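Peer 1: no FASTA, just this:
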């Protein structure tokens, strides 16, 4: 039995962890920690969690917790992921793993030194749809791939107190939403992109409420292909997560790569013939927990560990630099 402690009485935890764990017999949530005991206790009572802690250090001192789920603002991800690793715990950390690539490299180094797993929670990656789309793109059915375009938009109007909009907490459209298209672009291209341009729309605090980027892939199976990324939290934008891959024989479009269990479609148009299909699977979070259990039991790295999350943060850094977004100062281990 893998015993889990949660950092943060966060809104994402029930759908991303608590409910999926309740469907399993090999994991259980045994504790939650928050900055205030009142918050932790209320959350524990609501979700049937046996223990509540005031402060994260107290939870780390418990010797009956195997895995820590970090559901804190991005500004706190590395600090508390590293603390959990040093305390001998494995970690599943919400995305993005860090504030920047330097922090990500530090966290990866600590995971390697301690011999523990630090897994970034890109749950969508573990759904069978992702592998099916990647394999189709690599099959040659589209011919020579010319472009990969990825987007994620969701209405999240500006609030000066929301972690999604405060730069110092890791807010911004690219950090909150765009990290998914970054991951999709890297995965489908099978290589890391070179960012050729980017622009953003700032909110009142200077964080990006919308951002666009252009890139080129100079290596990998689709070297020469170009890519675009769009992410937006602007008021009124639809919830949409499409990916379009264009080759010299046709196109592939995926609608809702981020939460395919809520409904998705894959449409290909090849040599003038249109086909629409779906890929069976459970909730993305269930597949993610399958991968976490396998990693912890076998000692093998999950797909979204180490080099993968460092590479994602490298791309995020490059997009922000190209767009001219002023980033908050971050200490490597904070």
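Peer 2: Yes, it's here. Note that this is a predicted model, so its numbers are computed, not measured. Numbers count the residues shown, from 1 in each chain.

Peer 1: alpha carbons only for contacts and neighbour counts from here, please
Peer 2: Noted.

Peer 1: show me what contacts residue 174?
Peer 2: Applying CA atoms under 8 Å, 6 or more residues apart in numbering, we find residue 174 in contact with 208, 210-211, 231-232, 316.

Peer 1: Max pairwise distance over these: which two?
Peer 2: 232 and 316 (14.8 Å; CA to CA).

Peer 1: between those two, who's got more neighbours?
Peer 2: The residue with more neighbours, out of residue 232 and residue 316, is residue 232; 27 against 22, by other CA atoms under 10 Å.

Peer 1: Hmm, that one is touching residue 154, no?
Peer 2: Yes - between residue 232 and residue 154 there is a contact at 6.5 Å, judged by CA atoms under 8 Å.

Peer 1: another one to put next to it:
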């Protein structure tokens, strides 16, 4: 993991004094609603504004969650002086535009995963943030989860020896309507970006960027992937077998196996509340989460910690790691023949 960089602009922010962090939510869909609900339960955070492309949608969302200001234009939200940080929860295809708008206005950004549609867009956002010294982080809540962090720490400390294999899956029976966003190439549809980003990010958290990428997929008539298998390889000899699917419900589990044992994460591995460590020749050890935060609160808390510390990058979700995941997702799409209009 890389260490966070410090910005003089961030140090001058009210958030650096330990004040309540004021969030602006850009979008009004399901994930925006969940994030808002969970952040509002944090004692040191407020959601003070929401923006949509329509006044009606913004006002309805604001009324539902008691948010004081609603904007029918994204530009109004990023210009709001009462907003300390912007959470981008638009469809994938708008991440580059929405996050870029906020960064250009000097607003710190937490951007939903997948970070962008491709590595070109991701590189543009990272370059903009670094040039301007503005905080930017992908909303990869898995990396902020204390159970996942503990698991990764044990792996780094050699609890299972040298990693040999990683297995992870994420699948559910998805929509069959060709008009749904998950079936639309213009919106970054398909299993890979919505679901596959989790197994890929999990594997790369433990092993870094792969040296080899192989993949195969079932494509929809619209040209997005519906059922995808990935085989990643590293020069160390480690491999990762990863799957994502919009055609079948899968266990949504993960296993990391090494020369000295293995770690098993139960269903919902990407937001796990426990895991089991099996050391060779020893009985199983179960690790569980301590009390406190839950769900999306972990990523929000990490953003607020970074802002108060004057960091423009999170050591838990480093931008270089985000770029590495995007390169792998691009490589998988290249292998399976999925192209987006914006590529």
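Peer 2: That came through, no problem. Owing to the predicted nature of the structure, the values given are computational and were not obtained by experimental measurement.

Peer 1: Just the TM-score for the two chains, thanks.
Peer 2: Comparison of the two superposed chains (TM-score structural alignment, normalised by the length of structure 1) gives a TM-score of 0.90, and 319 aligned residues with a CA RMSD of 1.7 Å.

Peer 1: Which of the contacts of residue 174 of structure 1 fall within helices?
Peer 2: Counted as lying in helices by DSSP state H, out of those, are residue 316.

Peer 1: of the contacts of residue 174 of structure 1, closest to residue 57 of structure 1?
Peer 2: residue 316 (30.1 Å).

Peer 1: In structure 2, what residue corresponds to that closest one?
Peer 2: For residue 316 of structure 1, the aligned position in structure 2 is residue 329, judged by TM-score structural alignment.

Peer 1: With adjacent residues omitted, what lies nearest to the aligned partner of residue 2 of structure 1 in structure 2?
Peer 2: Matched by TM-score structural alignment, residue 2 of structure 1 corresponds to residue 21 in structure 2. Nearest non-adjacent residue to residue 21 of structure 2, counting by CA to CA, 6 or more residues apart in numbering: residue 45, 4.8 Å away.

Peer 1: For the one you found, give its distance to residue 239 of structure 2.
Peer 2: Distance, residue 45 of structure 2 to residue 239 of structure 2, by CA to CA, to the nearest Å: 41 Å.

Peer 1: Have a look at the two and say which one is more surrounded.
Peer 2: Taking other CA under 10 Å, residue 45 of structure 2 and residue 239 do not tie; residue 239 has more neighbours (21 against 17).

Peer 1: quick one: what helix or strand has the aligned residue in structure 2 for residue 41 of structure 1 in it?
Peer 2: In structure 2, residue 41 of structure 1 lines up with residue 59, judged by TM-score structural alignment. Per DSSP states H and E, residue 59 of structure 2 falls inside helix 55-65.

Peer 1: can you tell me what part of structure 1 the helix or strand following that helix aligns to?
Peer 2: Sequence-wise, the next helix or strand beyond helix 55-65 of structure 2 is strand 69-71, with elements assigned using DSSP H and E. Residues 51-53 of structure 1 are matched to strand 69-71 of structure 2 when aligned by TM-score structural alignment.

Peer 1: compared with structure 2, how much does the matching stretch deviate?
Peer 2: After superposition onto structure 2, stretch 51-53 of structure 1 sits on average 1.1 Å from its aligned residues (mean CA distance after the TM-score superposition for structure 1).

Peer 1: buried residues in that stretch?
Peer 2: Residues of stretch 51-53 of structure 1 classed as buried: 51-53 (neighbour count, 16 or more other CA atoms under 10 Å).

Peer 1: Check stretch 128-137 of structure 1 too.
Peer 2: 128-130, 133, 137.

Peer 1: so where in structure 2 does it end up aligned?
Peer 2: So stretch 128-137 of structure 1 sits over residues 146-155 in structure 2, by TM-score structural alignment.

Peer 1: Comparing the matching stretch with structure 1, how large is the average distance?
Peer 2: Superposing on structure 1 and averaging over aligned pairs (mean CA distance after the TM-score superposition for structure 1), stretch 146-155 of structure 2 comes out at 1.4 Å.

Peer 1: Distance-wise, check the residue at minimal distance from the centre of structure 2 relative to residue 29 of structure 2.
Peer 2: Central residue of structure 2 (CA atoms, centre = their mean): residue 140, 2.4 Å from the mean position. According to CA to CA, residue 140 of structure 2 and residue 29 of structure 2 sit 18 Å apart.

Peer 1: Also residue 177 of structure 2?
Peer 2: Computed as CA to CA, the residue 177 of structure 2 to residue 29 of structure 2 distance reads 19 Å.

Peer 1: neighbour-wise, which of the two wins?
Peer 2: residue 29 (14 against 10).

Peer 1: Quickly note the distance from the residue of structure 2 most remote from its centre to residue 262 of structure 2.
Peer 2: Within structure 2, residue 281 marks the point farthest from the mean C-alpha position, 36.2 Å out by CA atoms, centre = their mean. Per CA to CA, residue 281 of structure 2 is found 12 Å from residue 262 of structure 2.
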